[in-house]
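S.K.: Provided below for reference: sequence and predicted model.
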Amino acid sequence: MIPRRIVPSRFGDTRGWFTESYNKRALTALGIDCDFVQDNHSFSAASGTLRGIHFQAPPHAQAKLVRCVAGAIWDIAVDLRAGSPTYGRWVAAELTAAGGEQLFIPVGFGHGFVTLTQNAEVAYKTSDYYAPESEAGIAWNDPDLAIPWPLGGAKPFLSEKDDTLLRLAEWESPFTYDGHPLVEFN
């Protein structure tokens, strides 16, 4: 599987709108067949808050379905699958509460985001439970990844953990390439 940008339909009227934020049949029709077991929700008060690049290693690797429920974020997925021709490459999408966009991040990809607004909230489903013994990450500012975080030259707000993660070259991937190279979003 590869990351997918998804925009669920919204049905609006004078009251506002309604959407199905998760529909297993619709995702399966897109080639996304995951059993999600946990919902997570984060709040970031400041614009420029950066979280990531995170993942869980096997046997507790996680696929994620990410959406922004307040404000806006710039969300990324980094290919961490050993043997992949797109290893170390990434894709990104702006996710907004106003637009309802989502990003599916399969097992084998690191995930990170930076908030583009104050008071941003992110909700995401995971395909395995949180397992602290399996959590890991890659440095957000690894020059080998060359991710152009939209920070306008400012230093991001980081956790202590995110400020000390390894570079991609210092790490050995436990993920296996599944034959599907990373492709850009439309």
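M.R.: Thanks, I have it.
S.K.: going forward, measure contacts and count neighbours with C-alpha atoms only.
M.R.: OK.
S.K.: residues contacting the nearest residue to Trp17 once chain neighbours are set aside?
M.R.: In this structure, Trp17 finds its nearest non-sequential neighbour in Phe11, 5.2 Å apart by CA to CA, 6 or more residues apart in numbering. Residues in contact with Phe11 (CA atoms under 8 Å, 6 or more residues apart in numbering) are 17-19.
S.K.: make it 10 Å
M.R.: Phe11 sits next to 17-20 when contact means CA atoms under 10 Å, 6 or more residues apart in numbering.
S.K.: what about the residue nearest the centre of the chain, which helix or strand?
M.R.: Closest to where the C-alpha atoms of the chain average out (CA atoms, centre = their mean) is His111, at 3.8 Å. In the assignment (DSSP states H and E), His111 maps to strand 109-115.
S.K.: Against that first model, consider the following:
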Amino acid sequence: MSMQITDMQSSQTSIEGLQIITLKQVSDERGTVREFFRASALGDFGALRQINVTQSGYGAVRGLHGESTTKLVGCVAGAAFGAYLDARPDSASYGKLVTLELTAGTQVLVPPGVCNGFQSVSREGSQYLYCFTDEWYPGMPGTAFSPLDEGLGLDWPIPVQAGDPAQISAKDVAAAKFSEQTGSE
């Protein structure tokens, strides 16, 4: 195998401001080097203020959370099924849901107020990286909705048992249903 270079690409989704990013990567016989963050490629993204890594077991669901900060998210190990819900009432794409498979090399730029959630779909689990433009703090403005809201039409790839704490937190199960907030059910 000779050196292979994949250039960074970005595409807009049906949610205003939600972008899918394919990272620049260089592969050869030793493996692959990926750029995880390059400020000049993200325009007015802003400065990173906090980075978290979440280790999640097979089938675990986290979210749907829409904080008042921009997030750059992606898998650094394993794979996840990402779900993004526009919960911004003043947005032209309010109520839209975008889902996609996330593997190493794919990221999503999530604007403030767009809810982010994911399910770990790798047997060995996944590591999901969150980069924030603001530091998280208790009581940070934002919103959360139940990832089990049937009215969203969100089909998680692995069935979710609401009472299984290894799969989903009680807090996420008990969160408000977006479809009841909007009357779209």
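M.R.: Yep, that arrived. Keep in mind the model is a prediction, meaning the values are calculated, not measured.
S.K.: What is the corresponding segment of structure 2 for the strand holding His111 of structure 1?
M.R.: The aligned range for strand 109-115 of structure 1 in structure 2 is 114-120, by TM-score structural alignment.
S.K.: Tell me how far the matching stretch lies from the chain's centre.
M.R.: Centroid separation for stretch 114-120 of structure 2 versus its chain: 4 Å, with CA atoms, centre = their mean, to the nearest Å.
S.K.: Show the buried residues in the contacts of Phe11 of structure 1.
M.R.: Buried members of those, counted by 16 or more other CA atoms under 10 Å: none.
S.K.: What about those, which are in strands?
M.R.: 17-19 (DSSP state E).
S.K.: Identify, from these, the entry nearest to Ile53 of structure 1.
M.R.: When these are compared for distance to Ile53 of structure 1 (CA to CA), Thr19 wins out at 28.9 Å.
S.K.: Nearest spatial neighbour of that closest one, chain-adjacent residues omitted?
M.R.: Nearest residue to Thr19 of structure 1, sequence neighbours excluded (CA to CA, 6+ apart): Arg10, at 4.8 Å.
S.K.: Counterpart of the one you found over in structure 2?
M.R.: By TM-score structural alignment, Arg10 of structure 1 lines up with Gln25.
S.K.: give me every residue that touches its match.
M.R.: With CA under 10 Å, 6+ apart, Gln25 of structure 2 has these contacts: 4-8, 32-36, 105.
S.K.: try 6 Å this time
M.R.: Residues near Gln25 of structure 2 by CA atoms under 6 Å, 6 or more residues apart in numbering: 5-6, 33-34.
S.K.: could you pull out the helices for structure 1?
M.R.: 24-29 (DSSP state H).
S.K.: Quick one: the strands in structure 2, in order.
M.R.: 4-6, 9-12, 19-22, 25-28, 31-34, 50-56, 61-67, 71-77, 79-86, 97-103, 106-110, 114-120, 126-132, 142-144.
S.K.: Give me the contact list for the first one.
M.R.: The contact list for strand 4-6 of structure 2, computed with CA under 6 Å, 6+ apart, reads 24-27.
S.K.: out of these, which one sits closest to Glu150 of structure 2?
M.R.: The closest of the contacts of strand 4-6 of structure 2, once distances to Glu150 of structure 2 are taken by CA to CA, is Lys24, at 36.9 Å.
S.K.: what about the closest one, neighbour count?
M.R.: For Lys24 of structure 2, the count of nearby residues is 18 (other CA atoms under 10 Å).
S.K.: do the same with Gly125 of structure 2
M.R.: 19.
S.K.: Show me what stretch 112-124 of structure 1 is in contact with.
M.R.: 39-53, 65-76.
S.K.: measure the counterpart of Thr70 of structure 2 in structure 1 to Leu151 of structure 1 for me?
M.R.: In structure 1, the residue matched to Thr70 of structure 2 (TM-score structural alignment) is Ala63. Ala63 of structure 1 sits 27 Å away from Leu151 of structure 1, going by CA to CA, to the nearest Å.
S.K.: more crowded one of those two?
M.R.: Between Ala63 of structure 1 and Leu151, counted using other CA under 10 Å, the more crowded position is Ala63 (27 against 15).
S.K.: Verify the contact between the more buried one and Val107 for me.
M.R.: Yes - counting by CA atoms under 6 Å, Val107 is a contact partner of Ala63 of structure 1 at 4.6 Å.
S.K.: which residues sit in contact with the counterpart of Ala175 of structure 2 in structure 1?
M.R.: Matched to structure 1 by TM-score structural alignment, Ala175 of structure 2 sits across from Leu165. Residues in contact with Leu165 of structure 1 (CA under 6 Å, 6+ apart) are 137-139.
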